[in-house]
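Peer 1: Have a look; sequence and predicted model below, questions after that.
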Amino acid sequence: MDPLVLGGFNPVQAFPYCEEDWGSISFFLVASADDVALCLSQGADPNARDEDGFTPLDRAAAYSKTLAVVQALLDAGADLNARTED
């Protein structure tokens, strides 16, 4: 289990407004598949792009500690073929 969670850190409480933190590196460092599902249920876009052009799938693939987070995004319609601009 993640040391932050063991220490009492709750990512849902830390990111109560998914639209503000959705797609951030810090979100995907600690988010579970359930956290992703919660944000998606609140209207988060699985194909949204951040200011650098990265999608939540990009961030999850790079920073999540579990494949279930990536799978949750794919199940929600994240575009596996989305690319950032060079």
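Peer 2: Perfect, I can see it now.
Peer 1: Every contact and neighbour count from this point should use C-alpha atoms.
Peer 2: Noted.
Peer 1: And for residue 25, nearest residue in space, chain neighbours not counted?
Peer 2: residue 59 (6.0 Å; Cα to Cα, 6 or more residues apart in numbering).
Peer 1: One more to weigh against that first structure:
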Amino acid sequence: MTPALKLDKPPVYVLHHRMLWRTFKSLQGELVKHDGGPAPVHIDKVLWHMLRDRQILCWFDPLNEGDMGLGSALPKGRKVEVLTTPKKPK
């Protein structure tokens, strides 16, 4: 992929493995849209624990709105920005 094509696509927002539960839950609640039907009750907590243990990577892709990507590798040819828990001001 040429560098010009890489700049055309929006970045992928990756969740940091040290993200706190409340931040993970609020991001997922705001950005992930549930289509209906039965939903697993504790899937959010399971995903957060897997992210904390570095078993999976979680990311949000502006090209796939309303969905969170999960996997062992990030999409190739995309700029990556890391989302972390905001620090409290001193």
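Peer 2: Ah, there it is. Since we're looking at a predicted model, the values are computed, not measured.
Peer 1: Superposing both, give me the TM-score.
Peer 2: The TM-score (TM-score structural alignment, normalised by the length of structure 1) is 0.25; 37 aligned residues with a Cα RMSD of 4.4 Å.
Peer 1: Buried ones in the strand or helix carrying the residue nearest to residue 25 of structure 1, by neighbour count?
Peer 2: Using DSSP states H and E, residue 59 of structure 1 falls within helix 56-63. Residues of helix 56-63 of structure 1 classed as buried: 56-61, 63 (neighbour count, 16 or more other Cα atoms under 10 Å).
Peer 1: Columns distance to residue 25 of structure 1 on top of those residues, output as a markdown table?
Peer 2: Formatted as a markdown table, those follow (distance: Cα to Cα, whole Å):
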| residue | distance to residue 25 of structure 1 |
| --- | --- |
| 56 | 9 |
| 57 | 11 |
| 58 | 10 |
| 59 | 6 |
| 60 | 8 |
| 61 | 11 |
| 63 | 7 |
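Peer 1: Now whichever strand or helix holds residue 50 of structure 2: buried residues?
Peer 2: Using DSSP H and E, residue 50 of structure 2 sits within helix 43-52. Across helix 43-52 of structure 2, burial judged by 16+ other Cα under 10 Å covers 47-48, 51-52.
Peer 1: any idea how far residue 60 of structure 1 is from residue 73 of structure 1?
Peer 2: Taking Cα to Cα, to the nearest Å as the measure, residue 73 of structure 1 falls 9 Å from residue 60 of structure 1.
Peer 1: swap in residue 67 of structure 1?
Peer 2: Distance of residue 67 of structure 1 to residue 60 of structure 1, computed by Cα to Cα: 9 Å.
Peer 1: Could you do residue 18 of structure 1 as well?
Peer 2: Between residue 18 of structure 1 and residue 60 of structure 1 the computed distance is 15 Å (Cα to Cα).
Peer 1: do the same with residue 40 of structure 1
Peer 2: 14 Å.
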